[in-house]
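Student: What follows is a protein structure lacking sequence information:
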């Protein structure tokens, strides 16, 4: 985003100066051109009959591919507030400070002023499901998505994952026949394969650039799950959250970061990683990761010789959390982890990534070498806690943006499961005028009883603009239900 609340990448003391891409990005559509990888789930988009067939470029032109995909890439416009506590961590690149400034806030005010930001995203199903970067929508109070054909819709943040910089949005009130693109198989990409990016660098709408995959599985020290595709396709502030295509018109990466003051060095989140996160982000709003409760380091050839081992790849256990899942299962210091279930482990990083994609409370087979002898242990994974300096996993309450732009309120699930709880109301909004203060319990929206924030959000989104919606509520601190009339803006 081109705003002062960008970048965990730029703020974490990276080995070289990185910046998150910031500003509006481009558009792209196409139908699935090949079967998805095995990790794809039921959330995978289905083919839309409105989409043109993707034509593999011929005669040296990418024009057919561009025409086939550009309609599904969207602009993401955000109104957001930067938490005051976060200001000191920001290290914006020269020339990308806030045009609005960052005035001092009164003591006790937990949020900064409203800022405007722009990013990109892309539709992955005909019903309005959009992928973008977490840093584009983080701290957002209103999200509005513009399509390539000029239509615009408010959007709800269904889920976001700060550690991989992935977020999922749902368009509100959109038709069910939108153009979309398919997620391809990023593991099938080779160094040297051609790729295409479409975006709005520096506000130059629908700019197209092409290049190759420059490297795979690149760790840029932005987080524990770094495994980026590197490309020399020109991406700049403005491409953030936008798609990186293969020549079949499939998205094989989401453009996320660039090296500051460098040319032709950009990074994209691999599509297969997005595949694995999508079901949890869509349904749960966040990603809870598996945890072994240990510290590991790479097994080097020198360490292998010192330990009298005939292998030189794996994750060497350097320490165990007392009482953690690994210790309870019998793992020991100096064990060499070589495989977790069916995933080979070749380094400490590969161990972190493999376990992080697994669900807490699941039981996995951990294969180790102990004093040269192979051993298999069954470990029930714990839930990975946020590490010092890492953002906490966002809750469903933080991700819920039900009608927040149009109606001016945010919802969360009621802990007792009785309905949807109003957790924030904007001053002067329709929600405030309808006497729906924070703490109000929504029991019924229109003629529909609601038991979760998502049900309430869907009912609110479906309300006809200009209508008056009848709500049954329970005011804060009251056991009596009342009726309220909520005007829906045109």
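Tutor: Yes, it's here. Please read these numbers as outputs of a predicted model, since none were measured by experiment.

Student: going forward, measure contacts between C-alpha atoms and count neighbours the same way
Tutor: Noted.

Student: Buried residues in stretch 329-341, which are they?
Tutor: 329, 331, 332, 334, 335, 336, 337, 338, 339, 340, 341 (16 or more other C-alpha atoms under 10 Å).

Student: Enumerate every residue touching the residue nearest to the fourth one when sequence neighbours are not counted.
Tutor: Of all residues not flanking residue 334 in the chain, residue 317 sits nearest, at 5.1 Å (C-alpha to C-alpha, 6 or more residues apart in numbering). Remark: with contacts taken as C-alpha atoms under 8 Å, 6 or more residues apart in numbering, residue 317 is in contact with 294, 295, 296, 297, 332, 333, 334, 335, 336, 337.

Student: The nearest residue to the last one once chain neighbours are set aside: helix or strand, and which one exactly?
Tutor: The one in question is residue 337. Leaving aside its chain neighbours, residue 337 sits nearest to residue 368 (4.3 Å; criterion: C-alpha to C-alpha, 6+ apart). Residue 368 belongs to strand 363-370 when assigned by DSSP states H and E.

Student: this is the other structure I want to compare:
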């Protein structure tokens, strides 16, 4: 939908109707459109939770303007991560298929042999053949429901920053688990802290689904509604155990909380965003930040109010670091604050 000034929906009978954009979630590459029409025939929605590698699938789309094109293939893999053309963004938890997906297939359904939608075709590897990707329909349903109800996707908050653990990293820190999501930080007052998660724990499964990376953990938890109990399998000091998490809606001041815990900064807003307090012993104190300094951007995004700062830092609550732009004299310094403790 990016850059579109007008949206038109083409139907199988040749008719066309103007569409209105209801909402969009860039992180899932999903948009919701509304058309004013009645008695439209809708595709049956299946589930992506029970897909098997090798299962037959059918991709339908409009490649190169060839409407109604149908191709077949199998589920090649599940839980794939796909880099976006936009720098710094990675789409996660995709279905990989060898069903032919070409430019124009994006947005078309990926069907199982019963004709039910189990994914939304979205991407291909330009330098390869037989490698296409689709968004799992269970994730798409959650996105659509949130966009219709709230106008944006609402992800429940767990309060744990994680990093992908590799065999090399596991050996370096002495962890027994060689794959999973390493807990790098647990925020105070968070559901993760209440459940007993600690820095150094390695998350190996969520709700019985194996976790082999930070992206997998983030994807699984992003679809969990606020308040729904979640069973998390971890390895701590060589012993396997299970904790029960109950995600909640993110606090309104989450970004400001993160800023204090990670960077040791509190701010005020006389003109722009001004540092009001620097915590003793914090990284901010060590690098020389002081009350009266101003913050003009977070991760490259300009901020001029505390509300803008709060929102930008909140978006970074699960990233590996926060970058604050602080001007001094004629220069603007980009200062990185790692999330890990």
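Tutor: Perfect, thanks for sending it. Predicted model, so just to flag it, every value in this text is computed and none were measured.

Student: could you measure the residue nearest to residue 334 of structure 1 against residue 255 of structure 1, distance?
Tutor: 34 Å (C-alpha to C-alpha, to the nearest Å).

Student: ditto for residue 332 of structure 1
Tutor: Residue 332 of structure 1 is 40 Å from residue 255 of structure 1, by C-alpha to C-alpha.

Student: With residue 461 of structure 1 instead?
Tutor: Taken as C-alpha to C-alpha, the span from residue 461 of structure 1 to residue 255 of structure 1 is 30 Å.

Student: Between those two, which is the more surrounded one?
Tutor: Using other C-alpha atoms under 10 Å as the criterion, residue 461 of structure 1 and residue 255 rank with residue 255 on top: 34 against 22.

Student: Just confirm the more buried one is within a helix.
Tutor: No. Read with DSSP: H, G, I helix; E, B strand; the rest coil, residue 255 of structure 1 is strand and lies in no helix.

Student: what residue of structure 2 takes the place of it?
Tutor: If you follow residue 255 of structure 1 across to structure 2 using TM-score structural alignment, you land on residue 121.

Student: Grab the nearest non-local neighbour of that match.
Tutor: Nearest one to residue 121 of structure 2, counting by C-alpha to C-alpha, 6+ apart, is residue 134 at 4.2 Å.

Student: which ones are touching that neighbour?
Tutor: Contacts of residue 134 of structure 2 (C-alpha under 8 Å, 6+ apart): 94, 95, 96, 97, 110, 119, 120, 121, 122, 123.

Student: can you rerun that using 7 Å?
Tutor: By C-alpha atoms under 7 Å, 6 or more residues apart in numbering, the contact set of residue 134 of structure 2 is 94, 95, 96, 119, 120, 121, 122, 123.

Student: Quick check: the gap between it and residue 105 of structure 2.
Tutor: Distance from residue 134 of structure 2 to residue 105 of structure 2, by C-alpha to C-alpha: 10 Å.

Student: which neighbours do these two share?
Tutor: Between them, residue 134 of structure 2 and residue 105 share the contacting residues residue 121, judged by C-alpha under 7 Å, 6+ apart.
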